[in-house]
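sharing a sequence plus its predicted fold:
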Amino acid sequence: MKGNENLEKEHKNTYLLKRFLPYYRKYRWILVLDLFCAMLTTVCDLVLPLIVRYLTNMGMTDIEGLTVKIILSLGLFYLLLLAMDAAANYFTAYIGHLMGTKIETDMRRDLFCHLQKLSYSFYSNTKIGQLISRITTDLFDITEFAHHCPEEFFIAALKITVSFVILGNINIWLTLIIFIGFPLMLISTGYFRKKMREAFKRARVQTGEINAQVEDNLLGIRVVKSFANEEMEEEKFDIGNRLFLAIKKQSYRYMAGFQATTRVFDGFMLIMVVVCGSLFMINGAINAGDLMAYLLYVTTLLASIRRIVEFAEQFQKGMTGIERFIEVMDEPAEVYEAENAQELKQVVGDISFEKVSFQYSDGTDEVLSDIDLNVTHGQNIAIVGPSGSGKSTLCHLIPRFYDVTSGRICIDGQDIKDLTLHSLRSRIGIVQQDVYLFSGTIRENIAYGRPDAPLEQVELAARQAGAHDFIMKLPQQYDTYVGERGVKLSGGQKQRISIARVFLKNPPILILDEATSALDNESERIVQESLRELTKGRTTFTIAHRLTTIRNADIILVLTEEGIVEQGPHETLIRKEGVYYDLYQMYRDLDGVNGEF
């Protein structure tokens, strides 16, 4: 994944339909019945011209034979057809739309499930607002498309075919003159159809950009207000909003051109029937009843074509939604399970890195190169080094948020690529600097890893994390709503809840990714006490800037662009007076006794 440009590809309609058709499989009998009912709705349109032709010819050639009984019988027959038409139309309108909604729901489910499988690198290069647009707005039109697309084209094909057969039997030459206009119309409107598709896709992309901008603004609203930048944000939004307007204006211009072209052909075909039909009637090739039938059939055909024209906008929107759906579904999951992946059970906690190298998929330089490391169960490994040296990346390779480019990582002698992702990640706990709390209650957030955990275990985990006391002071205690992203809690409180979440999970392997670097001194002291309790007996990787979090580590790794340049306990590295010693001296001068990394 090299950025959003990979999500913007052009696909042919035939390819898009081929990818979309499997979603009908579950509902194929509903589709068959829907098309059957759609066929019934065309009967009235096809029979009426024949009734009019019969009555007209009888009236002109045998007026005495046209009895009241015949007229009433034909009228009653047509009323029965209308009743059948109403019932069939009810079915197609209700069950057909329901089928479309179910297909839309299936596609949204598949898209969401696929998004769960995509790697960190995909989300690093893709705007969340764009993905929200794809999973919501882009699929809204699928219901109408899935229902009306087969129905409208089936009805149009049926009417054209049956009409051609009936009219051909009346007068083949007049029929050919009329029907030659259809391919000409398709060719002449092809340009507008293509341009409409392109414009609708640009509109969808811009909708995603607006979503992304709104999301970015609202999540950062406190920063916006603190810098008094409301006007600047409004101007930025106005630029995107006006661009959306310009794109929509362009799409409607193409749609207007499309509709104008089809109206020209409507008039052309009608006048052709009138002029040519009259000439044929003068020469005795057809009679008045036949000409009336021609006019009614052509009117019916043009009505069908107008419905197709009106559906063209919906069709192009649906195809655009399918295209943007497929673009995400075609994004490869860079991290995947082996075919015969094994469950990770009875974890001891020994971890080894064997000649591990890593490079991001966008082709940048290697972040890690030939890393060799052996960690014994229960050890606390601290990782320090300058920004960009790969500290977080090194730890993110253990739960396979990324896959190594070369080499391998083993847990208790098992290559992590041979393990199921669920069993691997369920045995690793991660506490990060940027705590994410879901919109919900404190209890739900602590129990996120074990939703079925009873309240007693949730409370125990909170006590172990030093969070119980402040939770009990809240209005609804463990049922207190934390707000979006935990906005109602302080940084220290959110961090203690995230630690309680890991306590409840009880994993044998821990990753602490700068877990206290964003906290004030008092909050850091409380959280550090919780972390010391959490790390007991667990294999722990600590990425830290503050010296207080790593001085007691069993092994300190000094990671630079050249790899692991030093390792050992704090006192040993200080006596060595190497890279770690220089960093220690520099940050001690900057931050006093404790020092920061």
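Right, received. Where do you want to start? Predicted model, so just to flag it, every value in this text is computed and none were measured.

hey, let's count contacts and neighbours off CA atoms from now on
Noted.

right, and Cys410 touches Phe353 too?
Yes. Counting by CA atoms under 8 Å, Cys410 touches Phe353, with 6.7 Å between them.

so between the two, which is more surrounded?
Each of Cys410 and Phe353 had its neighbours counted (other CA atoms under 10 Å), and the higher figure belongs to Phe353 (21 against 18).

helix, strand or coil: sort out Glu566 for me.
strand (DSSP: H, G, I helix; E, B strand; the rest coil).

does it touch Leu557 like I think?
Yes. Glu566 lies in contact with Leu557 (CA under 8 Å); the separation is 6.0 Å.

neighbour-wise, which of the two wins?
Leu557 (25 against 16).

the more buried one is in what secondary structure piece?
strand 555-560 (DSSP states H and E).

list of residues touching that strand?
For strand 555-560, the surrounding residues in contact (CA atoms under 8 Å, 6 or more residues apart in numbering) are 379-386, 389-391, 550, 564-570, 579-580.

also stretch 161-172?
Counting by CA under 8 Å, 6+ apart, residues outside stretch 161-172 touching it are Leu46, Thr175, Leu176, Phe179, Ala285, Ile286, Asp290, Tyr294, Tyr297.

second one coming, line it up with the first:
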Amino acid sequence: MSAHADPLDHRYSGEHPVRSVAYLLREDRRRLVLGILAFALKHSPTWLLPLVTANLIDVVVQHRPLSELWLSAGLLIASLSLNYPFHVLYVRCWAGTVRRMGTRLRSALCHRMQQLSIGYYSRMSAGALQNKVIRDVESVEQMVQQTGDTGLGAVMMLLGGLIVIAFRAPAFLPVFLVIVPCAALLATKLRGRMRTDNERFRREVEQLSTRVSEMTTLIPITRAHGLERAALRRVDGTLWRVFEAGLRVDVLNGRFGALAWTTLNVLGAGCLTGAALAAYSGWITPGDVVMLSAFFGTLTSATTGLMSLGPVFVRGLESVRSVGEVLQEPDLETNEAKAKVTEVRGEVAFESVGYAYAGGSGTAVRDFTLTVSAGERIAFVGASGAGKSTVLNLVIGFLRPTSGRILLDGRDMQDLDLRSYRTFVSVVPQEPILFEGTIRENVAYGLPDVSLDRVRQALADANALDFIDALPDGVDTVVGERGARLSGGQRQRLAIARALIRDPRILVLDEATSALDTHSERLIQQALERLVRGRTVFVVAHRLSTIRTADRIVVMRDGQIVEAGTHESLVRSDGAYAALL
């Protein structure tokens, strides 16, 4: 992607979306011009055919020289032979441009999503973002593609037809300029009513889909309570509403379809009659009658086609605005021009740190002061909402303090490039996140050229090798989407192995052993005791076995530290920690 055409450089807000589309296409403007020229040549038979037909009829009726007949036929065959090569050229230019634009736009969205802060993702659903990347970009692509396929065809037909009429039968030009748009508008209005009723029918079908889904989900409860009749009555009511809506659509479609067909053909007959009278009076030739009659149908269809692009444009331009919301989102994690982290000892100091979530009530963490030595293991405990996860997110750099500061090895993290810092950090979240790939690919994610021995060692340290070796494909077993083919405990052990293989200086464990049975947890704890040496470890856990061996346990309440110390000292003090046991 060239720098001058990077979609991230464009400002969508406050600009008309048409200008934004033009910006997205400007890198391929030469291809677009070439595509338009190719379309004009390949589309020429559509408006040449009525003219050639008129010439052929006049040659026959007026007994003009046969050379004119051969000339007209040769012209038509020559124009038809141009269709294949120039259609291929048009597709390469126009469709290629649309595909490149969509690819650049999706790439820009993915780039911006990697730059957005974690706070943004807490406000925006993953489904909405996926819809912007897939459906919204697809709507923009469809808008531009149909502008070429339908719009260019209609414009070429209108221009070519009106030019031919202006030269061949100029007296009919004003008639076409008035009647054709009126006929197209009438047809569009009639079809618009049909679309409304079809939309109503579609909503009823969607409601039926919801009812059937509910019924299948509730079958165990329905059977257990003998509610089969009630469930069927609920679905039957929706079925009959679908029947009534569908029948109404069928009747209305038939009525309006017949009315539209009759109206357009009556107008066409009127045009044909008027042209015949003009020919009878000697104003035009018999061939012109056929030409004008043919042009009425094609020009009406072209105008209707242009008008039908309205909804496509509305959806496409709205999608441009939707995509722009992400591309212009200001809530970014800014790392440019900040100091790169090349070495981490692991000393972390919180100095009167506070953090408040945007739009939230109150502060999640306040006046948080704690110094963690390199290689120290810190466990955070407290009730739900005490601020433990917020502190972990501050350590990782997902969040930046709204007050106070955090020092990493004596340097303010506000001044550091957090991307380089995180190469020294490993995180095991409460819910393990795996992608659809092999066990080896998941464990070594983001690490090129990792040896099989290193992968197996990480799996062994995470107590995962026993069940993996029992699988038919071993480390090459595909885990399925989000690790669906593995149990919860197995997924969590892979997530731990992924963290351990990076040999981190700072290790963050957020309920990392919550999905494990007691036996597996005990083996992992033994491995962690070996692996945490020389590393700074932050742990959030509820299980006593996970936290009691920590160097210090920090008890939190309402975003503040209420007490801290070793397990034994806190138990002796009989304070907030002892109350949690």
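Yes, it's here. Given the structure is predicted, the values throughout are model-derived calculations rather than measurements.

any idea what the TM-score is?
TM-score for the superposed chains, counting by TM-score structural alignment, normalised by the length of structure 2: 0.78, backed by 556 aligned residues with a CA RMSD of 4.8 Å.

in helices, which of the contacts of strand 555-560 of structure 1 appear?
Judged by DSSP state H, the subset of these located in helices is Lys391, His570, Val579, Tyr580.

the first one pairs with which position in structure 2?
When structure 2 is aligned by TM-score structural alignment, the residue opposite Lys391 of structure 1 is Lys388.

tally of neighbours for Ser387 of structure 1?
Under the neighbour criterion other CA under 10 Å, Ser387 of structure 1 is assigned a count of 13.

again but with Val264 of structure 1, I slipped
Using other CA under 10 Å, Val264 of structure 1 has 11 other residues around it.

find the nearest non-adjacent residue to Ser523 of structure 1, please.
What sits nearest to Ser523 of structure 1 in space, not counting adjacent residues and going by CA to CA, 6 or more residues apart in numbering, is Gly492, at 5.2 Å.

and that neighbour, which of the three is it?
Per three-state DSSP, Gly492 of structure 1 ends up helix.

could you work out the most separated pair of the ones in helices among the contacts of strand 555-560 of structure 1?
Lys391 and His570 (17.8 Å; CA to CA).

give me the element Asp106 of structure 1 is part of.
Counting by DSSP H and E, the element that carries Asp106 of structure 1 is helix 68-117.

and that helix against structure 2, how far off on average?
Following the fit onto structure 2, the mean deviation recorded for helix 68-117 of structure 1 is 3.1 Å by mean CA distance after the TM-score superposition for structure 1.

for whichever helix or strand comes after that helix, which positions count as buried?
Proceeding N to C from helix 68-117 of structure 1, the next assigned helix or strand is helix 120-124, under DSSP H and E. Counting neighbours by 16 or more other CA atoms under 10 Å, one finds that the buried residues in helix 120-124 of structure 1 are Ser121, Phe122.

post-alignment, helix 120-124 of structure 1 versus structure 2, mean distance?
Compared with structure 2, helix 120-124 of structure 1 is 4.4 Å away on average (mean CA distance after the TM-score superposition for structure 1).

which residues touch the corresponding residue of structure 1 for Glu521 of structure 2?
Aligning on TM-score structural alignment places Glu521 of structure 2 opposite Glu524 in structure 1. Listed by CA under 8 Å, 6+ apart, the contact partners of Glu524 of structure 1 are Gly492, Thr516.

mind listing what's buried along the helix or strand where Glu524 of structure 1 lies?
Using DSSP H and E, the element containing Glu524 of structure 1 is helix 521-535. Residues of helix 521-535 of structure 1 classed as buried: Ser523, Glu524, Ile526, Val527, Gln528, Ser530, Leu531, Leu534, Thr535 (neighbour count, 16+ other CA under 10 Å).

quick check: it compared with structure 2, mean distance?
Helix 521-535 of structure 1 sits 1.7 Å off on average (mean CA distance after the TM-score superposition for structure 1).

off-centre distance for that helix?
Offset of helix 521-535 of structure 1 from its chain centre (CA atoms, centre = their mean, to the nearest Å): 39 Å.

likewise stretch 455-472 of structure 1?
Computed by CA atoms, centre = their mean, the chain-centroid distance of stretch 455-472 of structure 1 equals 37 Å.

tell me how far the alignment partner in structure 2 of Ala87 of structure 1 lies from Ser79 of structure 2.
Mapped onto structure 2 by TM-score structural alignment, Ala87 of structure 1 lines up with Pro85. Going from Pro85 of structure 2 to Ser79 of structure 2 by CA to CA, to the nearest Å gives 11 Å.

what do you get for Ser520 of structure 2?
Distance from Ser520 of structure 2 to Ser79 of structure 2, by CA to CA: 77 Å.

buried sites along stretch 546-554 of structure 1?
Buried, per 16+ other CA under 10 Å, within stretch 546-554 of structure 1: Arg546, Leu547, Thr548, Thr549, Ile550, Ala553.
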